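have a look at this fold, sequence not included:
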């Protein structure tokens, strides 16, 4: 069963000012079939929202946690939910 899900992840570390959102978007587009966004937060974290199949969202989460990301990831907190829709592709906000 690979129904669509919504992944919301908050990435901590040195993830602003290093191209992290751009690389996250590129990773999402490379996986294909994901929509959502990457957003810098005022507290220095990056919020990533991705909607698509659970498999692809899990692969994006794995990249966020263990991939060759720019900067330095100290930790990722995630929650899973039901897709809300309304995204046109994967955006940088």
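Structure's in. What do you need? Owing to the predicted nature of the structure, the values given are computational and were not obtained by experimental measurement.

from here on, contacts and neighbour counts on C-alpha atoms
Noted.

mind listing what residue 76 touches?
Remark: with contacts taken as C-alpha atoms under 8 Å, 6 or more residues apart in numbering, residue 76 is in contact with 9-12, 64-65.

let's bring in a second model and compare:
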């Protein structure tokens, strides 16, 4: 659960909640991204789950 959104400066922000193994899989995907994405860096910050997400969202700018 969580989501991703494009920021106005070209970065992408993602927030994931769930089982640690699944979140780690999503983080690994972020290091490559979908074609034709060009990922230059990934910053990961671990926090406690808040339970605020009921599904997964994608927001484009």
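That came in fine, so what should we check first? In this text the structure is predicted, and so the values were computed from the model without any measurement.

how do the contacts of residue 76 of structure 1 look in structure 2, which are kept?
Using both residues aligned by TM-score structural alignment, their matches' C-alpha atoms under 8 Å as the contact test, the members of the contacts of residue 76 of structure 1 still in contact in structure 2 are 64-65.

could you look up the SS state of residue 23 of structure 2?
In terms of secondary structure, residue 23 of structure 2 is helix; the call rests on DSSP: H, G, I helix; E, B strand; the rest coil.

and the helices in structure 1, which stretches?
20-31, 54-66 (DSSP state H).

and the longest one, which stretch of structure 2?
Under TM-score structural alignment, the alignment places helix 54-66 of structure 1 onto residues 20-32 of structure 2.

what lies in contact with the matching stretch?
Contact partners of stretch 20-32 of structure 2, identified using C-alpha under 8 Å, 6+ apart, comprise 16-17, 38-39, 41-42, 44.
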